[in-house]
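Q: Okay, sequence plus prediction incoming.
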Amino acid sequence: MVDQQQLWDVEAAQNYDTPGEAMFSDGVLGPTVEVLAELAEGGPAVEFAIGTGRVAIPLSETGIEVSGIELSHAMIAQLRLKVDEGSIPVTQGDMTTEVVGKNFTLAFLVFNTIANLLTQHDQVECFRNAARHLQTGGRFVIELWVPQLRSLPRGHGGSVEVSNPGYLLVDTYDTLRQQVISHHVRFGPDLADGREARISRTPHRYIWPSELDLMARLAGFELETRWADLDRSAFTAESRSHVSIYRLDTRCA
């Protein structure tokens, strides 16, 4: 069993934010906040796995009341360096069971985080917990990558997903258990002689969009729309990610 507290420890929390870059760039955060504010329709929102407040803080600055659930004490501590409890209340706990209120108009879980739940059971329970928080007709938004099994060479169990200066991401797959391990390799200018390279690993359970839709239906949701990204681009067979928007079915009320 993976110890998520150990995985998302103080060091991980302190190094999580990359202001102005990658997922913290205006090009990513701008569309994300715009979409979530629109979907909240002026009502309160709850973020599952709120982390260091990457999305919650700018969303609250639009006037949306945001609460959060976060398992990692270290991530909450990092968030608290930026905003206080009165601005964004956060409950430490498991997003499959912890309930922080009811009648939210929006619940959201971004940046692949539902895959941190390593069993299908827990992923279904996450949907059910979202339903507990929402008013009838409320929305649950999930941002998730599409498993890239087609990119695996025959006879190989892994693929290079990102190759940037100073960073490599290699994913290895266990297709029998629907598990993937992401190997993050970070290195400095001395890569050629093998120095300054550092490897960390994060486990995930990958989910196909169709499986995600079935999980949603088990919890009383219906798929409202699906995009390739939070920029609202069209989802196609070639999309490497998706944003799925589920609505709590009024017939299940």
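A: The structure has been received and is ready for your questions. Numbering: from 1, shown residues only.
Q: drop to CA atoms for contacts and neighbour counts, all remaining ones
A: Noted.
Q: And the host helix or strand of Val35, what does it pack against?
A: When elements are defined using DSSP states H and E, Val35 is found to belong to helix 26-40. Helix 26-40 sits against helix 56-60, strand 104-109, with contacts defined as 3 or more C-alpha pairs under 8 Å, 6 or more residues apart in numbering; DSSP states H and E.
Q: hmm, try it at 10 Å
A: If contacts are counted by 3 or more C-alpha pairs under 10 Å, 6 or more residues apart in numbering; DSSP states H and E, helix 26-40 sits against strand 45-48, helix 56-60, strand 104-109, strand 134-145.
Q: Which one, of these, ends up nearest to Leu29?
A: Each of these was scored for nearness to Leu29 using C-alpha to C-alpha, and the closest is helix 56-60 (8.2 Å).
Q: So which bits of that closest one are buried?
A: Within helix 56-60, the residues scored as buried using 16 or more other C-alpha atoms under 10 Å are 56-60.
Q: out of those, which one sits closest to Phe108?
A: Ala56 (10.0 Å).
Q: and here's the other structure:
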Amino acid sequence: MPSDKMLHIPTPDGRSDAFAAFPDGGGRHPGVLMYADGFGIRPVLREMARELAGHGYYVLVPNFFYRQGPAPVIELPEYIGEEARPAVLAQLMPLIVAHTAERTLRDADAYLSFLTTRPEVAAGPVAVTGYCIGGLLATRTAAAHPGQVAALAAFHAPVSADGPGAFADITAQTHFGHAESDLTPEALAELDQALDAAAFDYTSEIYPGTTHGFTMSDTDAFDSVGLKRHWNRLLPLLDRTLAGSR
């Protein structure tokens, strides 16, 4: 079983609490910065980080809402069903709106600096991955650190929110896995046109039959086939790009 711990990351605006999972038994492992969805660090995210750590990675999951307090920043039900969702989102949306691109990039500098100096993390490039709003943060991070981020993966994420120019500086091998309910085929074609113009190595696909949030087993959106497809895309991507860091 992987080991895990809670950590605190110094940032220009304070200290961000974070969850880390990594292989047991010592040694140094490729680093992965994982951004949670808007609901934040909770049991399902810890499980996903541990799952990834079990494949040989050091996984750091920061609380990007740390300015409002430690995770969970709002009280979450054990299962975020349709009845609970509106009230939860009403509390979260102001935090999401306040988390500007400028904040994202200040934090990304701090998170990557912290990750790459951990004694358990191997020298070399890292990966960034994220879910929902976390996928947008991962995309911004990869664009801001092209020499350091070798792999980018985002799932059911508004990756085009910053416009087509946001992809221009990405050099990471990239996978975008979209929920069917989030993106029409026409919107996918438009996104892929922007990705083609940015000229980096990517795959971008709609996961059939999925709705927004399909990777999260504590929500009504969860789709086990979609989650499996996510792992089938993410793990080979990391293996290809971070093998030299093992």
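A: Cool, got the structure. Everything quoted here is computed from the prediction, not taken from an experiment.
Q: Quick check: TM-score for this pair?
A: For these two chains in superposition, a TM-score of 0.32 is obtained (TM-score structural alignment, normalised by the length of structure 2); 134 aligned residues with a C-alpha RMSD of 5.9 Å.
Q: in structure 2, which spans are helices?
A: Per DSSP state H, structure 2 has helices spanning 43-53, 85-98, 101-116, 133-144, 185-198, 224-242. These are given in chain order.
Q: And the stretch 151-253 of structure 1, by the same measure?
A: Listed from the start of the chain, the stretch 151-253 of structure 1 has helices (DSSP state H, counting those that start in this stretch) covering 209-218.
Q: At which residues are the strands of it located?
A: 158-164, 167-174, 179-186, 198-205, 221-227, 241-248 (DSSP state E, counting those that start in this stretch).
Q: TSV for those, including distance to Ala45 of structure 1?
A: Compiled in TSV, the strands of the stretch 151-253 of structure 1 are given as follows (distance: least, C-alpha to C-alpha, whole Å):
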stretch	distance to Ala45 of structure 1
strand 158-164	32
strand 167-174	32
strand 179-186	30
strand 198-205	26
strand 221-227	17
strand 241-248	14
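Q: Determine which of those approaches Val10 of structure 1 most closely.
A: Where these are weighed against each other on C-alpha to C-alpha, the nearest is strand 198-205, at 14.3 Å.
Q: May I see the buried residues of that closest one?
A: Judged by neighbour count using 16+ other C-alpha under 10 Å, the buried positions of strand 198-205 of structure 1 are 203-205.
Q: by how many degrees do that strand and strand 167-174 diverge?
A: Angle of strand 198-205 of structure 1 versus strand 167-174, following axes from the mean of the first three to the mean of the last three C-alpha atoms, to 10 degrees, is 40 degrees.
Q: now the angle between strand 179-186 and strand 198-205 of structure 1, please.
A: Going by the same axes, to 10 degrees, strand 198-205 of structure 1 makes 160 degrees with strand 179-186.
Q: elements contacting strand 198-205 of structure 1?
A: Strand 198-205 of structure 1 makes packing contacts with helix 4-7, strand 167-174, strand 179-186 when contacts are defined by 3+ C-alpha pairs under 10 Å, 6+ apart.
Q: Quick check: Phe221 of structure 1 touching Arg132?
A: No - taking contacts as C-alpha atoms under 10 Å, Phe221 of structure 1 lies outside contact range of Arg132: 11.6 Å.
Q: And the two? Which one has more around it.
A: Residue environment comparison for Phe221 of structure 1 versus Arg132 gives the larger neighbour count to Phe221, 28 against 19, counting by other C-alpha atoms under 10 Å.
Q: Pull the contacting residues for the residue lying closest to that one once chain neighbours are set aside.
A: Distance criterion C-alpha to C-alpha, 6 or more residues apart in numbering; nearest residue to Phe221 of structure 1, sequence neighbours excluded, is Leu248 at 4.4 Å. Contact analysis of Leu248 of structure 1 by C-alpha atoms under 10 Å, 6 or more residues apart in numbering lists 105, 130-131, 134-140, 216-217, 219-224.
Q: now do 6 Å
A: Going by C-alpha atoms under 6 Å, 6 or more residues apart in numbering, Leu248 of structure 1 touches 136-138, 220-221.
Q: would TSV of the residues you listed with distance to Arg80 of structure 1 be doable?
A: Converted to TSV, the contacts of Leu248 of structure 1 look like this (distance: C-alpha to C-alpha, whole Å):
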residue	distance to Arg80 of structure 1
Thr136	32
Gly137	32
Gly138	28
Gly220	34
Phe221	33
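Q: Please identify which of the helices of structure 2 is closest to Ala127 of structure 2.
A: Go through the helices of structure 2 one by one with C-alpha to C-alpha and the one that ends up closest to Ala127 of structure 2 is helix 224-242, at 7.1 Å.
Q: ok and the closest one relative to helix 43-53, angle-wise?
A: Between the axis of helix 224-242 of structure 2 and that of helix 43-53 there is an angle of 40 degrees, by the same axes, to 10 degrees.
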